[in-house]
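K.L.:
this one's structure only:
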């Protein structure tokens, strides 16, 4: 299945959950928020949220600054 992840097209297995995608990308410790097709997905839903072909996924991390 093709997904757009932070503006880049990537291919993943069908019926992958949001948590599985984050794990495959090896960014579990960095992602603080996720949006699919411009809709925020709560972190407690990541394990059950199944992505669909051509979904647009934005994985966000917070950066501190001064």
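P.N.:
Great, that's in hand. Since the model is a prediction, treat every value here as computed from it, not as a measurement. Numbers count the residues shown, from 1 in each chain.
K.L.:
From now on I want contacts and neighbour counts done on CA atoms only, so please keep to that.
P.N.:
Noted.
K.L.:
so residue 19 makes contact with residue 42?
P.N.:
No: Residue 19 is not in contact with residue 42 according to C-alpha atoms under 8 Å; the separation is 11.3 Å.
K.L.:
Looking at these two, which one has more neighbours?
P.N.:
residue 19 (18 against 12; other C-alpha atoms under 10 Å).
K.L.:
Go ahead and name everything in contact with whichever helix or strand that one is part of.
P.N.:
Element membership for residue 19 (DSSP states H and E) is helix 18-24. Contact partners of helix 18-24, identified using C-alpha atoms under 8 Å, 6 or more residues apart in numbering, comprise 12, 28, 31, 46-51.
K.L.:
try this one side by side with the last:
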């Protein structure tokens, strides 16, 4: 699947179907994240039910602590 992820074109394996799969693939599934797909911000519950398609635009923002 070809996606635009945080402004970069990426090709992901065929087993990635849902937003939650992308988060697991990039190992951010256990972090607090905000996900936007094609301009729509998703709730955490929607990560598991939002199916992706070729050329979708995804933005993933996660928070980093520090001082």
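P.N.:
Yep, that arrived. Since the model is a prediction, treat every value here as computed from it, not as a measurement.
K.L.:
Could I get the buried residue list for the helix holding residue 19 of structure 1?
P.N.:
If you call a residue buried by 16 or more other C-alpha atoms under 10 Å, then helix 18-24 of structure 1 has these buried ones: 18-22.
K.L.:
would residue 40 of structure 1 count as being in a strand?
P.N.:
Yes: counting by DSSP: H, G, I helix; E, B strand; the rest coil, residue 40 of structure 1 is part of a strand.
K.L.:
Give the aligned equivalent of it in structure 2.
P.N.:
Aligned by TM-score structural alignment, residue 40 of structure 1 pairs with residue 41 of structure 2.
K.L.:
Tell me, how many residues neighbour that match?
P.N.:
So residue 41 of structure 2, with other C-alpha under 10 Å, has 14 neighbours.
K.L.:
Where does the closest residue to it other than its chain neighbours fall, secondary structure wise?
P.N.:
Nearest residue to residue 41 of structure 2 in three dimensions, chain neighbours excluded: residue 35, at 5.8 Å (C-alpha to C-alpha, 6 or more residues apart in numbering). Here residue 35 of structure 2 is covered by strand 33-37, with elements defined by DSSP H and E.
K.L.:
Mind giving me the packing neighbours of that strand?
P.N.:
If you count contacts as 3 or more C-alpha pairs under 8 Å, 6 or more residues apart in numbering; DSSP states H and E, strand 33-37 of structure 2 packs onto strand 57-62.
K.L.:
circling back to that earlier point, reformat the buried residues of helix 18-24 of structure 1 as JSON lines; add distance to residue 64 of structure 1.
P.N.:
JSON lines is the format used below for the buried residues of helix 18-24 of structure 1 (distance: C-alpha to C-alpha, whole Å):
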{"residue": "18", "distance to residue 64 of structure 1": "25"}
{"residue": "19", "distance to residue 64 of structure 1": "24"}
{"residue": "20", "distance to residue 64 of structure 1": "27"}
{"residue": "21", "distance to residue 64 of structure 1": "25"}
{"residue": "22", "distance to residue 64 of structure 1": "22"}
